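> Structural data only, the sequence is not supplied:
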């Protein structure tokens, strides 16, 4: 059962379009009476794309130097296995002692909660306490675990509160080249426009954008070493209410990585879109056929369903996405 009061407070804290630090501070104020802390960070992922690159994030109480260290390639590489381990636990909560590696920043412990439901992993919430402060205990672990489900629901509400169709024309694809050191070596003019539009200075700190690109570069090289891993990809709701897709691939043996930024539509968007709008497996099948231009009667035959059942699935899709019919729904995916 989701705590309705907590859900309402979390929804009030997560305002669509607000900055990362503004939202982080509001989220921290809601969680502070539940678990006292000095800093909060929350990285949000798309369950269908697997554990890896965050699509959305909130930070509060972490200075730039500490943020850069926590989001460095080394920390990112070390954190992924730990995230996977926590996600497999019955109660996906753990405490990490950061006093030795990060004691110079005044950090003691970090309490980590994996945001997980039946769809998969939605992300990670971490709370810090200063070095020398009271350690996190079993009561804190139990209390933060209860935040998971309402926070996932609040995050979904924040992302889906905007109009389902984009409110502005998108840019053409842009490309960046990131070197082996995680630094941007070159970018196309359109990529610069994308970054200005999606990561305005007052909403996304420079250090967080740098760390995000470095993490994409690291994951691209990890794929090259292990072809069973797919190239890193993420989709997120853009400022114009549409969806942005980012993918990274190695350029060669010199360590450079090409990162493509583009409007996410069609098959690139569908898995993420279905995650956020809570679309079921069967509804997703119907939606794929709709996307391909298949008529409802034909969908019924292909899925061995009655036309009335397909109509019921269509009504559920319209209700969940807030669309008025097939044309508006498909326009939202293909826009």
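Sure thing, it's come through. As the structure is a computational prediction, the values presented were derived from the model and not from experiment.

> all contacts plus neighbour counts: C-alpha atoms, from now on.
Noted.

> can you map out the helices along the stretch 101-250 of the chain?
Chain-ordered helices for the stretch 101-250 of the chain, with DSSP state H, counting those that start in this stretch as the definition, fall at 138-145, 148-160, 189-198, 206-225.

> so which of these gets nearest residue 5?
Taking CA to CA as the measure, the helices of the stretch 101-250 of the chain were each checked against residue 5, and helix 148-160 came out nearest at 9.4 Å.

> so what secondary structure elements neighbour that closest one?
In terms of contacts (3 or more CA pairs under 8 Å, 6 or more residues apart in numbering; DSSP states H and E), helix 148-160 is packed against helix 4-13, strand 107-117, helix 266-276.

> winner for burial among those?
The highest mean neighbour count among the helices and strands packed on helix 148-160 belongs to strand 107-117 (a mean of 23), with neighbours defined as mean count of other CA atoms under 10 Å.

> Just want the angle from that strand to helix 138-145.
For strand 107-117 against helix 138-145, the angle by axes from the mean of the first three to the mean of the last three CA atoms, to 10 degrees is 40 degrees.

> picking up where we left off before, mind checking which of the helices of the stretch 101-250 of the chain is nearest residue 307?
With CA to CA as the measure, helix 148-160 is the member of those nearest residue 307 (28.7 Å).

> Figure out the length between the terminal residues of stretch 24-42.
Its first and final residues considered, stretch 24-42 spans 8 Å by CA to CA, to the nearest Å.

> Make JSON lines from the helices of the stretch 101-250 of the chain and add mean neighbour count and distance to residue 93 to it.
Converted to JSON lines, these look like this (neighbours: other CA atoms under 10 Å; distance: least, CA to CA, whole Å):
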{"stretch": "helix 138-145", "mean neighbour count": "14", "distance to residue 93": "6"}
{"stretch": "helix 148-160", "mean neighbour count": "20", "distance to residue 93": "10"}
{"stretch": "helix 189-198", "mean neighbour count": "16", "distance to residue 93": "32"}
{"stretch": "helix 206-225", "mean neighbour count": "20", "distance to residue 93": "23"}
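
> Among these, which comes closest to residue 283?
Across the helices of the stretch 101-250 of the chain, the minimum distance to residue 283, taken as CA to CA, is reached by helix 148-160, at 17.6 Å.

> And the helices of the stretch 101-250 of the chain: which comes nearest residue 329?
helix 148-160 (13.7 Å).

> Run the angle between that closest one and strand 107-117 for me.
With the same axes, to 10 degrees as the criterion, the two stretches helix 148-160 and strand 107-117 enclose an angle of 70 degrees.

> one more structure, for comparison:
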């Protein structure tokens, strides 16, 4: 299945299955993968067919329903026990992205609180997954608008830098960091976006640049180690990135390379913003030292396509994320507004689980 539309929705419920954009094949192929069971969804999340913390959460919600649909029992207790096992299976796929666990917990809580026969519980779970999907799109649009309010007022036309992909592909649609970019573009305040290529998986080169081209947003791709040079030359007015998990104090885990980008921004007095839905904030952990950091297959480092880049015998270290300390972040932009990291606690009561 292929599509040529510029409206990007990476997770789609259609009939009795989920359609996922196969993000590993972008930008050369825009294809969808059909997901009909929980195990297939777990594989899709693990192998980054679907990626980006909010999109993973939406996908996991549908994965919970697909798993629930296959539970063959009329016993409520047995059903809930099996549903918890399904949640554990999905939770083992990507340990850093807290939206994954937030969505799983929301689906579990919904099942526990819903009265009625098992078949009715299954129906409610599907509706809950659809609600999570729709809410995320609305949330990202709100993040974009709130982010526009805190961007520098001068110059009138801004050049923004982003890292990795926090666009429509990383959410249910529209995006978080790229949602701010989209809102700035729509408002006539964006001159250009610079996209880090984002080694080793090149999400900036493959995904962010592709999204911008789809919508006619001027985009310039740079390698990760060019960011300091661009700031030194005054080419960047602000940095906007997404997040996979934010600790209660504002420390933020995002794609590897984000921390160094924040340090460079600080050195050049360029404001550094994090854009993420409230579901990305993990109020159960005090600071970033408690955020688990996923390590991925070193083949992502030493091989591009079928070409090996290094000599045999070299050792590798491939963390997928790093943690940016709160003091380097000018503001965290959520659907409820932008705040300095120390003020995040005011949003805790608004978080839906």
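Ah, there it is. From a predicted model like this one, the values you see are computed outputs, not experimental measurements.

> Just the TM-score for the two chains, thanks.
These two chains, once laid on top of each other, score a TM-score of 0.26 by TM-score structural alignment, normalised by the length of the first structure; 154 aligned residues with a CA RMSD of 7.1 Å.

> quick revisit: with distance to residue 113 of the first structure added, can I get the helices of the stretch 101-250 of the first structure in a markdown table?
As requested, those are arranged in a markdown table below (distance: least, CA to CA, whole Å):
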| stretch | distance to residue 113 of the first structure |
| --- | --- |
| helix 138-145 | 7 |
| helix 148-160 | 7 |
| helix 189-198 | 27 |
| helix 206-225 | 21 |
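
> Counting neighbours, what do you get for residue 120 of the second structure?
12 (other CA atoms under 10 Å).

> measure it to residue 221 of the second structure for me?
Remark: distance between residue 120 of the second structure and residue 221 of the second structure (CA to CA) = 49 Å.

> Residue 130 of the second structure now?
For residue 130 of the second structure, the distance to residue 221 of the second structure equals 35 Å [CA to CA].

> How about residue 39 of the second structure?
36 Å.

> can you check residue 186 of the second structure too?
When CA to CA is applied, the distance between residue 186 of the second structure and residue 221 of the second structure equals 21 Å.

> and if you look at residue 211 of the second structure?
To residue 221 of the second structure, residue 211 of the second structure is 12 Å away according to CA to CA.

> cool, residue 11 of the second structure as well?
26 Å.

> Please apply the same query to residue 193 of the second structure.
From residue 193 of the second structure to residue 221 of the second structure the distance is 9 Å (CA to CA).

> Have a look at the two and say which one is more surrounded.
Regarding residue 193 of the second structure and residue 221, a neighbour count based on other CA under 10 Å identifies residue 193 as having more, with 26 against 16.

> you'd agree the more buried one is in a helix?
No. Inclusion of residue 193 of the second structure in a helix is not indicated when DSSP: H, G, I helix; E, B strand; the rest coil is applied; the result is strand.

> ok, it touching residue 220?
Yes. With contacts defined as CA atoms under 8 Å, residue 193 of the second structure counts as touching residue 220 at a distance of 6.4 Å.

> Check the secondary structure at residue 82 of the second structure for me.
Per three-state DSSP, the local secondary structure of residue 82 of the second structure is helix.

> and the nearest residue to residue 247 of the first structure once chain neighbours are set aside, how many neighbours?
Of all residues beyond its chain neighbours, the one nearest residue 247 of the first structure is residue 233 (4.4 Å), with distances taken as CA to CA, 6 or more residues apart in numbering. By other CA under 10 Å, 23 other residues sit near residue 233 of the first structure.

> Spatially nearest residue to residue 187 of the first structure, not counting backbone neighbours?
Leaving aside its chain neighbours, residue 187 of the first structure sits nearest to residue 176 (4.1 Å; criterion: CA to CA, 6+ apart).

> Now do the contacts for the one you found.
Contact partners of residue 176 of the first structure, counting by CA atoms under 8 Å, 6 or more residues apart in numbering, are 184-188, 191, 258-260.

> rerun that using 7 Å as the cut-off
Residues counted as contacts of residue 176 of the first structure (CA atoms under 7 Å, 6 or more residues apart in numbering) are 184, 186-188, 191, 258-260.

> Name the helix or strand for residue 78 of the first structure, please.
Using DSSP states H and E, residue 78 of the first structure maps to helix 73-88.

> Show me what counts as buried in that helix.
For helix 73-88 of the first structure, the buried set under the neighbour-count rule, 16 or more other CA atoms under 10 Å, comprises 73, 76-77, 83, 86-87.

> quick one on the thing from earlier: ranking by neighbours, what's the top pick from the contacts of residue 176 of the first structure?
Neighbours were tallied for each of the contacts of residue 176 of the first structure (criterion: other CA under 10 Å), and the maximum of 26 neighbours falls on residue 259.

> Am I right that that residue is in a strand?
Yes. Counting by three-state DSSP, residue 259 of the first structure is located in a strand.

> Distance to residue 288 of the first structure for the helices and strands packed on helix 148-160 of the first structure - can I get that in a markdown table?
Rendered in a markdown table, the data for these read as follows (distance: least, CA to CA, whole Å):
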| stretch | distance to residue 288 of the first structure |
| --- | --- |
| helix 4-13 | 31 |
| strand 107-117 | 24 |
| helix 266-276 | 8 |
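
> Ok, which of the ones you listed comes nearest residue 43 of the first structure?
Using CA to CA, these put strand 107-117 closest to residue 43 of the first structure, at 9.5 Å.

> Okay, angle between that closest one and helix 73-88 too, please.
Between the axis of strand 107-117 of the first structure and that of helix 73-88 there is an angle of 50 degrees, by the same axes, to 10 degrees.

> Please name every helix or strand in contact with strand 107-117 of the first structure.
strand 93-97, helix 99-102, strand 120-130 (3 or more CA pairs under 7 Å, 6 or more residues apart in numbering; DSSP states H and E).

> on contacts alone, who are the packing partners of the helix or strand residue 62 of the second structure falls within?
Assignment of secondary structure by DSSP H and E places residue 62 of the second structure within helix 53-69. Counting contacts by 3+ CA pairs under 7 Å, 6+ apart, helix 53-69 of the second structure packs against helix 38-46, helix 76-91, helix 98-113, helix 118-150.

> I am finished for the moment; much appreciated.
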